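Asker: Okay, predicted coordinates and the sequence, questions at the end:
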Amino acid sequence: MDGDGDCTDEQSVVNVVQGAALYVLVIIITFIRRMQARRKSIRRGPSEEKKRQERSRIEHIERIYNGFSDSCVNYIRMRSGAFVKLVSIMRNNMLLKDSRNISVEEQLIKTLNILGHKSKNRIVRSHFIRSGKTVSRYFNKVLQAIICLRGRYMRQAINDTPQEIVNNQLYYPYFKDCIGMIDETHVDAMLPINLVARFRGRKGVTQNVLAACTPDKLFTYILAGWEGSANDFRILQDALSRPQPHGLKVYDGKYYLCDAGYPTMPGFISPYCGVRYHLKEHSGKTPKNRRELFNLRYSSLRSKIESVFGTLKNRFKILCAKPHYPFPTQVDIVLACTILHNFIATVDPSDELLSESEIDEDIDGEVTNENDNNLVDFTQTQTQREQTESRNEWKTLSDNIAWAMWVDYCDKYNHGVSTET
């Protein structure tokens, strides 16, 4: 009995070993055949189908470059000169690389077309004869590469008076301490059903984006990702409470112009409430007092940020759609679009979608603001009394600006009579 059992065990072991050996042999033979097929493929070169697809892609890119005079602008929302510059920056800084099958140019063109026209994955896939997975992978890769340019093309406002204010007698010297404007804009968002209620505000389901810009219509700060239902002042407080360089920089004695949704407080001046403010409300009417004059010129200067929002959404239609991407990607899309706006305004200031032609081009290198030691620290807590006192000080400053503006206006247009109605 024991002998028969030992024989059975030995036979089982032999069978297992033979099976394993056969399995390994099959794997080796399969591997060899695949290697032989691959060598034959390499020797023979790509198939006719692959060659046809590659020719189609090359012809498609060629039409974008050399089709109609506006083909490049229409397809990727920037002119060819700016695009070539962007490709060069990506390659030289190793932010994007040519893969075995996809060039940097193709990677950028696909992404810019999606951003500019809210193109669906399946549309881009058919244009370039790529798989949907490939299109999606390179879209995210290019987004991150663009965001890496933030330090170069989106710098926070410097502690100096912008030339657009210095060179305009309507603004200077009254707004000599203004370093920019802040405002919020809403961008459509697509979210899981359990988060929709949090993001639903008066403009639908959106993300609320806080932005700061200078009078030359360059973004200097972006904070995206907040719920569309969030209060604007709450978002500003978040931006001020973040440690540098992630927080909004406010310099001692300098300020941003903001709308009536924000209070006048250290570093921020808002218009007079209950007084005509919007430019269209002043159409054909002369100011009757210092408050109306202040709001008129204030609105004229602050309209720059409303204009830049319009330009941004006109160029990148994806910001006016509900993108079918994970929410973190939707936040990255907003940031990438604002960086591209600054890039185009810098390297191609005569771009037809920009309303101003003179943009400072000296923005290529990363530099640190020299006066960062004058930053206001908003992380320090204040008592209610201290907050009230500081806000009253800035309201007095606003009143002084309005009065100086009114006196000069009356001297020029009203024979020096400064009576208010």
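Answerer: Looks like it arrived, so ask away.

Asker: Could you use CA atoms for every contact and neighbour count after this?
Answerer: Noted.

Asker: which other helices and strands contact the helix or strand encompassing E389?
Answerer: If you go by DSSP states H and E, E389 is part of helix 384-413. When contacts are defined as 3 or more C-alpha pairs under 8 Å, 6 or more residues apart in numbering; DSSP states H and E, helix 384-413 packs onto strand 268-269, helix 290-315.

Asker: And the longest one, how far out from the chain middle?
Answerer: Centroid separation for helix 290-315 versus its chain: 20 Å, with C-alpha atoms, centre = their mean, to the nearest Å.

Asker: Can you mark which positions in the next helix or strand after it are buried?
Answerer: Under the assignment DSSP H and E, the closest C-terminal helix or strand after helix 290-315 is helix 327-347. Buried residues in helix 327-347, counted by 16 or more other C-alpha atoms under 10 Å: 327, 330-347.

Asker: before we move on, back to that, tell me which of the helices and strands packed on helix 384-413 lies nearest to V205.
Answerer: Of all the helices and strands packed on helix 384-413, helix 290-315 sits nearest to V205, with 17.1 Å by C-alpha to C-alpha.

Asker: Show me which residues of the helix holding E389 are buried.
Answerer: In terms of neighbour count (16+ other C-alpha under 10 Å), helix 384-413 has its buried residues at 391, 394-395, 398-399, 401-403, 405-407, 409-410.

Asker: Need those in CSV (columns: distance to V196).
Answerer: Putting the buried residues of helix 384-413 into CSV (distance: C-alpha to C-alpha, whole Å) gives the following:
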residue, distance to V196
R391, 36
W394, 38
K395, 39
S398, 40
D399, 43
I401, 44
A402, 43
W403, 47
M405, 47
W406, 48
V407, 52
Y409, 50
C410, 53
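
Asker: can you list contacts of the helix or strand N74 falls within?
Answerer: In this structure, N74 sits in helix 71-76 according to DSSP H and E. With contact meaning C-alpha atoms under 8 Å, 6 or more residues apart in numbering, helix 71-76 is reached by 63-65, 78-80, 109, 112-113, 116-117.

Asker: Which PyMOL command selects the buried ones in those residues?
Answerer: In PyMOL syntax, the buried subset of the contacts of helix 71-76 is picked out as below (16+ other C-alpha under 10 Å):
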select buried, resi 64+65+78+79+80+109+112+113+116+117
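
Asker: Take this one as well and set it beside the first:
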Amino acid sequence: MRKDAFATLVSMLKRTQFLRDNPQSKVEEQVAKFLYIIGNNFRNHTIRFFYRQSGETVSWHFHQVLKAIISLEDIFLKQPDGFKCPPEIRNNPKYWHYFKFKYILPGWERSASDSRILDNALTRKMDKLIVPQGKYYLVDVGFQLKTGFLVPYRSTRYHLKEYSVHQPENSQELFNLCHASLRNEIERAFGVLKKRFPILGSGAEPYYDVDTQADIVLACCILHNYLMGIDPNEGLVEEVDTELRKGQVQANVARSSLAEECREGELLRKRIATDMWRDYDINL
């Protein structure tokens, strides 16, 4: 984060009711500690060592800054009204990497199904997901096709690599190609989010309770949207693009190896079935 972006963020957070200068530390220091934790996935004891403060003080500052950032939700997490589209998206045929998060519903356990979470988002009393009149969201095959939510065609080519050699041959394949292209941009946005805030991508045992984990996800998305408007960090985006390309190459190699194994298995099964039928026919 650039110095000017940090200064602007601190200025906004100072206007909330959660952060104040105190004899031990200024607001700038409290915010810096918070960003240091989520930006490096550091634990309390690491910050305590650097700042020579008690664990209780570090924890208090972390949670106060967390509350302050979440209080900016109405500014940086606005659901689309269906009338406006950012020019960076509207004027770019490849959709660019400008995507911001518009609706966040953290706190669900990993085992929850996509459809269950979506139903809750649409029916909950607070923070309800609203689909603008006449608009729709693109969703993957884990969801149900219905008004306002479009899934790709099943049993039809979908992934971008499947169209690298053979172009779409009908309307359904063209729809799936465009759907997959947008999904790729969304995966890039999530990649940038996790790259910017490693605390989200850590596979280690969670250090915070469930409610705090949900708040951290929300705060990171708010900060992501803020930074996309003032400090997008092109180098970070390029890192994510490189990783995605490497991942696609590795997936292609693995898929090619699996296809070869399937062909060998098919030949073996066919040979065994033929031998069995020959022996069966002889014994009749």
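Answerer: The structure has been received and is ready for your questions. Since this is a predicted model, take the numbers as computed values, not measurements.

Asker: Tell me which residues touch the residue nearest to the spatial centre of structure 1, please.
Answerer: Geometric centre of structure 1, nearest residue: L335, 2.4 Å, by C-alpha atoms, centre = their mean. Shown in contact with L335 of structure 1 (C-alpha under 8 Å, 6+ apart): 147, 222, 224.

Asker: Pick the one among the residues you listed closest to E54 of structure 1.
Answerer: Relative to E54 of structure 1, the closest of the contacts of L335 of structure 1 is I147; by C-alpha to C-alpha it sits at 29.6 Å.

Asker: burial of the residue nearest to N392 of structure 1 when sequence neighbours are not counted, as a residue count?
Answerer: With sequence-adjacent residues excluded and distances taken as C-alpha to C-alpha, 6 or more residues apart in numbering, N392 of structure 1 is closest to M265, at 7.8 Å. Number of residues near M265 of structure 1 (other C-alpha atoms under 10 Å) recorded here: 18.

Asker: which position in structure 2 aligns with M265 of structure 1?
Answerer: Alignment note (TM-score structural alignment): M265 of structure 1 maps to K146 of structure 2.

Asker: what about Q107 of structure 1, helix or strand, and which?
Answerer: For Q107 of structure 1, the host element (DSSP H and E) is helix 104-117.

Asker: same deal with Y171 of structure 1?
Answerer: Going by DSSP H and E, Y171 of structure 1 is not part of any helix or strand.

Asker: which ones are touching A254 of structure 2?
Answerer: So A254 of structure 2 contacts nothing (C-alpha under 8 Å, 6+ apart).

Asker: which SS state does it fall under?
Answerer: Of the three states, A254 of structure 2 takes helix according to DSSP: H, G, I helix; E, B strand; the rest coil.

Asker: ok, back up a step: confirm for me that the residue nearest to N392 of structure 1 is in contact with E386.
Answerer: No - counting by C-alpha atoms under 8 Å, M265 of structure 1 does not reach E386; the two are 11.4 Å apart.

Asker: Strands of structure 1, start to end?
Answerer: Secondary structure of structure 1 (DSSP state E): strands at 178-188, 200-201, 204-213, 219-227, 255-257, 268-269.

Asker: For V14 of structure 1, give its distance to I123 of structure 1.
Answerer: Here the criterion is C-alpha to C-alpha, to the nearest Å. By it, V14 of structure 1 lies 58 Å from I123 of structure 1.

Asker: I meant H117 of structure 1, not that one.
Answerer: Taking C-alpha to C-alpha, one finds H117 of structure 1 at 11 Å from I123 of structure 1.

Asker: ok, now L296 of structure 1?
Answerer: Here L296 of structure 1 is placed at a distance of 47 Å from I123 of structure 1 (C-alpha to C-alpha).

Asker: out of the two, which sits in the busier spot?
Answerer: When L296 of structure 1 and I123 are compared for neighbours, L296 comes out ahead with 24 against 12, by other C-alpha under 10 Å.

Asker: check contacts around the corresponding residue of structure 2 for the more buried one.
Answerer: For L296 of structure 1, the aligned position in structure 2 is L177, judged by TM-score structural alignment. Residues near L177 of structure 2 by C-alpha under 8 Å, 6+ apart: 157-160, 163, 168.

Asker: can I get the residues you listed in TSV with neighbour count?
Answerer: Converted to TSV, the contacts of L177 of structure 2 look like this (neighbours: other C-alpha atoms under 10 Å):
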residue	neighbour count
R157	18
Y158	22
H159	16
L160	17
Y163	15
P168	17
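
Asker: Could you measure from D211 of structure 2 over to W108 of structure 2?
Answerer: Distance from D211 of structure 2 to W108 of structure 2, by C-alpha to C-alpha: 10 Å.

Asker: wait, doesn't P168 of structure 2 sit right on K161?
Answerer: No - the criterion here is C-alpha under 8 Å, and P168 of structure 2 misses it with K161 at 11.9 Å.

Asker: Now list whatever residues contact both of those two.
Answerer: Shared contacts of P168 of structure 2 and K161 (C-alpha under 8 Å, 6+ apart): none.

Asker: if I look at L236 of structure 2, how far off is F42 of structure 2?
Answerer: 20 Å.

Asker: What of N233 of structure 2?
Answerer: Taken as C-alpha to C-alpha, the span from N233 of structure 2 to F42 of structure 2 is 22 Å.

Asker: who's more crowded, the two?
Answerer: With neighbours defined as other C-alpha under 10 Å, N233 of structure 2 and F42 compare such that F42 has more, 17 against 14.
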